[in-house]
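In: Build me a structure from this.
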Amino acid sequence: MDHLFIINPAAGKKDSTEALERLLERLPFPRKIVHTAREGDARRMTEAAAALGKPIRIYACGGDGTLNEVVNGAAGHDFLAVTNVPMGTGNDFLKLFGPNYRSIFSNLEALAAGPQAAFDLMDCNGKLGLDVICAGVDARIAAGVHKYKRLKGVSGRWAYLLSLAEQVLVRGICRPMTVSMGADRWTQEPTAILCICNGRHYGGGFMPVADAMPDDGVLDVLRVGKVSLPTFARLAGQYAKGLYWKYPALIRAYHGQEVSFSAREPITVVVDGEIMRDTTFTVRLSEKKVNFFYPAGASYAPCV
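Out: Sure thing, here's the model as predicted:
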């Protein structure tokens, strides 16, 4: 079995790459190490590995964006398996494996020898996602964080708070959107949140569907329609804890294989942290899967 480590030096703290490379030096098995330099490199490196046509375990060393690129390159190739070595400021997908995910996925020897499972993928206008796709105010907040982080002296936390204030207090929570999910359809009605889950966590601390599973062949979709600012503030904490089912009058849930949505103005959509913009989207369960490996003893089953 070959092992390919794709390292994103721009992910996380400045010294995280050096720390990882020290760990790699002590591994008892052969491995290839490559570094990304620009957006799309991780996907291209994975596609090059896939072209070899032999079993390879690929380690996306970075955050959710690095993992997403590797997943898009490996999808549909049964002889490849991917995982995520947590170096990013956000490793939301790995939170499936519990609060100690950073330590267990940093044990590279255990990770290399661990089992794998075939995980579902979401197809969003041709881009594949493994974790969560959002298309409401939460997506606009996430997109705005990148803008504010470019400002000198603005930390990640302050970037989030500034983006939150802009989108919620200045620009308004809702946008008119046509949404079709299952038998339900809303035509150009105000929509606050539209969230499509294959995984369970996004946005650094939100777990909208607490029992979502990445291998059950089901997309878990939540739609929040028109809500006032006080209601939104009251609802946010409950939504973040996966308690949507307590609020059927405010949050409509759908569990199926496809959802579509459109608007007259471009919609901001975030796929595993990656930003897309268009006026029409269809998200469906992809025919492709990806093999994901993890340390023996770790579990991605929800806590009950």
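
In: from here on, contacts and neighbour counts on C-alpha atoms
Out: Will do.

In: and Lys152, that's in a helix?
Out: No - the assignment for Lys152, made by DSSP: H, G, I helix; E, B strand; the rest coil, is coil rather than a helix.

In: surely Met213 meets Ala301?
Out: Yes - with contacts counted by CA atoms under 8 Å, Met213 reaches Ala301, the gap being 7.2 Å.

In: Those two: who's more crowded?
Out: Met213 (22 against 13; other CA atoms under 10 Å).

In: tell me the contacts of the more buried one?
Out: Residues near Met213 by CA atoms under 8 Å, 6 or more residues apart in numbering: Asn198, Gly199, Arg200, Tyr300, Ala301, Pro302.

In: Please identify which of these is nearest to Pro208.
Out: Relative to Pro208, the closest of these is Arg200; by CA to CA it sits at 6.8 Å.

In: Next secondary structure element downstream of the strand ranked longest in the chain?
Out: Criterion DSSP state E: the longest strand present in the chain is strand 258-271. Moving toward the C-terminus from strand 258-271, the next helix or strand (DSSP states H and E) is strand 274-285.

In: mind checking how far Cys195 is from Gly98?
Out: 21 Å (CA to CA, to the nearest Å).

In: Pretty sure Met122 sits against Ala75.
Out: No - look at Met122 against Ala75 with CA under 8 Å: they stay out of range, at 10.9 Å.

In: In terms of neighbours, single out the busier of the two.
Out: Using other CA under 10 Å, the more surrounded residue of Met122 and Ala75 is Met122, with 30 against 24.

In: Now the second one, please; I'll put the structures next to each other:
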Amino acid sequence: MKHVFIVNPKSGKADASQFFVPALIERVAPLKLDYAVEITAYPGHATEIAKQYAMAREPVRFYACGGDGTLNEVLTGAFRYPEAEVACVPLGSGNDFLKNFGTAEDFLDLEDNISGWAVPVDLMQVGEDQISAAICSAGLDAAVAYNIPKYRRIPFCGGKMAYNISIVENICKPMGNRMTVSVDGKAFTGNFLLAAVANGTTYGGGFRAAPRARMDDGLLDVLLVNKVSRLKVAGVIAKYQAGRHFSGDEIIPELRQIITFVRGREVQIVPEKEIVTNIDGECDLRPQVSIRVLPAAARFVLPARLAEAYTPLVGLAGSV
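Out: As a prediction, this is how the structure comes out:
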């Protein structure tokens, strides 16, 4: 099997090509693997690299060395090829995808990662050809993420500070978006603070929007948060962020008039006017969003210790 390490040099706080790649080669070389190291140069490059290797139709394991965006790109390039599987070496700050299986630290042991094996995971198709691994959302959370980059350019205003300023800005604006969200043909129309379609449990640097979601059940967890007053929004978002809006598989009683939770396989979000959307951290204005689950579409590698403890659903993904 070929082992291909795809490194995003812009992940993390330092240039990964300068500090990570030499250390990687030092650790991999003694293992006598058939390996290659590729460094990305522009957005979408990781997808191109993965596709180029996968098209050889030979067994290949890709290691997405970066954050959730890099992992998304590698999965996008690899998932159509059954000979390809995708692992992750987390270099980013969020690493939300990995929280479905463990912690980022669980994936940092390179030898354990190399000796691990792949499990099937669902993906989401967004529109005609875009792939999402973890989240598709529209509304307040997407608008907050959309505005963060402009604050990061301000000195001493990175990370959490930029995020908090963006929250304040968006809460001060008119909140709520009139939209219709259809889940497997059942329509929900209202003035929503946000609509989230989750394949995994976590997004946005730690928001546990769908704590009961699984990436191998062939289903999407859909959450609709109604518009609330500014006096209530902080409390609602705090519970939503921590995953405390759920008790078991149900929304807690005090939030059932505010949050709607359903599961389905196909979702369409149609706002009255263009809305900011978040597709695995990529934010943009869209007139509408269509999403459908792709059951067991990808093969994701778990480090050996996690793989030994992992219990897939009976019949694997998409069987329910």
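
In: re the thing from before, what separates the longest strand of structure 1 from the chain centre, distance-wise?
Out: Mean C-alpha position of strand 258-271 of structure 1 versus that of the full chain (CA atoms, centre = their mean, to the nearest Å) differs by 17 Å.

In: Tell me the counterpart residues of that strand in structure 2, please.
Out: Under TM-score structural alignment, the match for strand 258-271 of structure 1 in structure 2 covers residues 266-279.

In: And the matching stretch, end to end?
Out: 16 Å.

In: how about that stretch: buried residues?
Out: Judged by neighbour count (16 or more other CA atoms under 10 Å), stretch 266-279 of structure 2 contains these buried residues: Glu266, Val267, Gln268, Ile269, Val270, Pro271, Ile275, Val276, Thr277, Asn278, Ile279.

In: what's around Thr180 of structure 2, how many residues?
Out: The burial count for Thr180 of structure 2: 20, using other CA under 10 Å.

In: what residue of structure 1 takes the place of it?
Out: By TM-score structural alignment, Thr180 of structure 2 lines up with Thr178.

In: Please name the residues that touch its match.
Out: By CA under 8 Å, 6+ apart, the contact set of Thr178 of structure 1 is Arg185, Trp186, Thr187, Gln188, Glu189, Phe261, Ser262, Ala263.

In: now these as TSV including distance to Ile133 of structure 1?
Out: Output for the contacts of Thr178 of structure 1, formatted as TSV (distance: CA to CA, whole Å):
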residue	distance to Ile133 of structure 1
Arg185	19
Trp186	19
Thr187	21
Gln188	20
Glu189	20
Phe261	12
Ser262	15
Ala263	17
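
In: still contacting in structure 2, which of those residues?
Out: Retained in structure 2: Arg185, Trp186, Thr187, Glu189, Phe261, Ser262, Ala263, out of these (criterion both residues aligned by TM-score structural alignment, their matches' CA atoms under 8 Å).

In: The first one belongs to a strand, doesn't it?
Out: Yes - Arg185 of structure 1: assigned to a strand according to three-state DSSP.

In: which position in structure 2 aligns with Ile56 of structure 1?
Out: Structural correspondence for Ile56 of structure 1 with respect to structure 2 (TM-score structural alignment): Val60.

In: Against Arg286 of structure 2, how distant is that match?
Out: Val60 of structure 2 is 35 Å from Arg286 of structure 2, by CA to CA.

In: OK, contacts around the counterpart of Ala145 of structure 2 in structure 1?
Out: By TM-score structural alignment, Ala145 of structure 2 lines up with Ala142 in structure 1. Counting by CA under 8 Å, 6+ apart, Ala142 of structure 1 touches Tyr160, Ser163, Gly203, Val270, Gly273.

In: Equivalent analysis for Lys127 of structure 1, please.
Out: For Lys127 of structure 1, the contacting residues are Asn72, by CA under 8 Å, 6+ apart.

In: try 10 Å
Out: Lys127 of structure 1 sits next to Asn68, Glu69, Asn72, Leu121, Val271, Glu274, Met276, Val283, Ser286 when contact means CA atoms under 10 Å, 6 or more residues apart in numbering.

In: And the last one? What does it align with in structure 2?
Out: This means Ser286 of structure 1. In structure 2, Ser286 of structure 1 lines up with Leu294, judged by TM-score structural alignment.

In: neighbours around the closest residue to Tyr244 of structure 1 other than its chain neighbours, how many?
Out: For Tyr244 of structure 1, ignoring the flanking residues on the chain, the nearest one in space by CA to CA, 6 or more residues apart in numbering is Ile251 at 6.2 Å. If you count neighbours by other CA under 10 Å, Ile251 of structure 1 ends up with 20.

In: Next one: Ile251 of structure 1 from Ile173 of structure 1, what distance?
Out: In terms of CA to CA, Ile251 of structure 1 sits 15 Å off from Ile173 of structure 1.

In: Would you agree Gly235 of structure 2 falls within a helix?
Out: Yes - according to three-state DSSP, Gly235 of structure 2 belongs to a helix.

In: For it, list the residues it contacts.
Out: Applying CA under 10 Å, 6+ apart to Gly235 of structure 2 gives the contacts Gln241.

In: For Gln241 of structure 2, see how far away it is.
Out: In this structure, Gly235 of structure 2 and Gln241 of structure 2 are 10 Å apart, going by CA to CA.

In: do the same with Phe62 of structure 2
Out: Using CA to CA, we find Phe62 of structure 2 at a distance of 31 Å from Gln241 of structure 2.
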